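# can you look at this prediction? I've put the sequence above it.
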Amino acid sequence: MNKSAVKETMLALSESELEHAREHYEQFLASARLDRSEPIETDERAQAETASELAEAFEQPVHDYETKIDRLRAIDFGPKSEVGEGAIVNVGGRHFVIAVSTASFEHDGVEMIGISTQAPIYKAMEGKEAGEDCTFNGRKLEIEKVV
């Protein structure tokens, strides 16, 4: 499995999510601007202050995606023999990419999902090798493959 290509797929997915978040943020800012060519009413000023606070909430996902992309670029996707950052792990027929959380995606006909090292299932698998078992949500799972 070409892990560099998997990383590039994850980067493209995250960059697309970042662009989507930026578009939402910019649309919100455009709709929240006051028309300075007319007198500003008190209630308009209050609405503008509320909009400013909401803008911060729209801005946070932009920062989160930027951080995720930076983190993803820094991860070593070299060969792995145990579950750790940069590994692709097959458990119960599912493929987890240990890096950053992503929506599920397909690579070379295989459905994968990115998970972070903060994910509860990662904590259950951490440090395990292929053939070993882990327990997650009361279920025993076998680590089928680690690359």
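Now that the structure is in, tell me what you want to look at. Residues are numbered from 1 along each chain as shown.
# contacts, neighbours, all on C-alpha from now
Fine.
# longest single helix anywhere in this protein?
For the chain, the longest helix by residue count, based on DSSP state H, is helix 42-74.
# what are the buried residues along that one?
51-52, 55, 58-59, 61-62, 65-66, 68-69, 72 (16 or more other Cα atoms under 10 Å).
# quick check, nearest of the residues you listed to residue 6?
Of all the buried residues of helix 42-74, the one with the least separation from residue 6 (Cα to Cα) is residue 72, at 11.1 Å.
# wait, doesn't that closest one sit right on residue 11?
Yes: with contact defined as Cα atoms under 8 Å, residue 72 and residue 11 form a contacting pair (7.0 Å).
# coming back round to it: show me what the longest helix of the chain is packed against.
Contacts defined by 3 or more Cα pairs under 8 Å, 6 or more residues apart in numbering; DSSP states H and E place helix 42-74 against helix 3-32.
# beyond the longest helix of the chain, next helix or strand please.
Moving toward the C-terminus from helix 42-74, the first helix or strand encountered (DSSP states H and E) is strand 88-91.
# list the contacts of that next one.
83, 95-98, 141-147 (Cα atoms under 8 Å, 6 or more residues apart in numbering).
# another one to put next to it:
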Amino acid sequence: MKKITFLLFLCVIASCSNNVSINGCFRNTIQPITLDLNTPQLNGLLTPNGTAEVSGGINGILLFNKGTGGSFTPYIALDRQCPNKDCSTPMVSNPPVLECPCDKSKYSMLNGSLISGSNSCEGGARVYTVTQSGSTLQISN
């Protein structure tokens, strides 16, 4: 009985994980960025599939309204740097896809994962944490 309990415990521990993409190509850290949703710069975020660009990260940060809600923030923040680092031009947004203009690789704006093309990185596009408190958004590592 102890062996079964122990094996069950190991299975539970092994199945625990978070949904944060691990990316071996981006080693940058950012200072937390605080934004007010009421500013005109963020008007694009007011509707599902809306976007807004803010400075920060490696090559700028794209905020995307995933359209989810409830107790979860509907926003995701992605760095516009191409994960393959073969391009100095920021990735181009065509919701719900980010595309690297140099190698044409495409990444999901829902979670940063590779949709098509090649990727030498684990985890796809660099995703930052977004927390919301009322009309304030904070972007951090």
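Here it is on my side, so go on. Note that this is a predicted model, so its numbers are computed, not measured.
# just give the TM-score of the two.
The TM-score (TM-score structural alignment, normalised by the length of structure 2) is 0.27; 64 aligned residues with a Cα RMSD of 4.8 Å.
# nearest spatial neighbour of residue 120 of structure 1, skipping sequence neighbours?
residue 136 (8.0 Å; Cα to Cα, 6 or more residues apart in numbering).
# er, residue 129 of structure 2 actually
Of all residues beyond its chain neighbours, the one nearest residue 129 of structure 2 is residue 140 (5.2 Å), with distances taken as Cα to Cα, 6+ apart.
# hmm, residue 132 and that neighbour touching each other?
No: the pair residue 140 of structure 2 and residue 132 does not pass the contact test of Cα under 8 Å, sitting 11.5 Å apart.
# got a list of what the nearest residue to residue 73 of structure 1 once chain neighbours are set aside touches?
Sequence neighbours aside, residue 11 is the residue nearest to residue 73 of structure 1 in space, at 7.8 Å (criterion: Cα to Cα, 6+ apart). Residues counted as contacts of residue 11 of structure 1 (Cα under 8 Å, 6+ apart) are 69, 72-73.
# of those, closest to residue 113 of structure 1?
For the contacts of residue 11 of structure 1, the closest approach to residue 113 of structure 1 (Cα to Cα) belongs to residue 72, at 13.7 Å.
# how far away is that closest one from residue 57 of structure 1?
The span separating residue 72 of structure 1 from residue 57 of structure 1 equals 23 Å under the rule Cα to Cα, to the nearest Å.
# now do residue 122 of structure 1
When Cα to Cα is applied, the distance between residue 122 of structure 1 and residue 57 of structure 1 equals 29 Å.
# what about residue 33 of structure 2, how many neighbours?
Residues within reach of residue 33 of structure 2, counting by other Cα atoms under 10 Å, total 14.
# list the contacts for the closest residue to it other than its chain neighbours?
Counting by Cα to Cα, 6+ apart, residue 33 of structure 2 lies nearest to residue 139, which is 5.0 Å off, once chain neighbours are set aside. Counting by Cα under 8 Å, 6+ apart, residue 139 of structure 2 makes contact with 32-34, 77, 128-131.
# kindly report the same for residue 52 of structure 1.
Applying Cα under 8 Å, 6+ apart, we find residue 52 of structure 1 in contact with residue 32.
# do residue 5 of structure 2 as well
Taking Cα under 8 Å, 6+ apart as the contact definition, residue 5 of structure 2 lies against nothing.
# which SS class is it?
For residue 5 of structure 2, the secondary-structure state derived from DSSP: H, G, I helix; E, B strand; the rest coil is helix.
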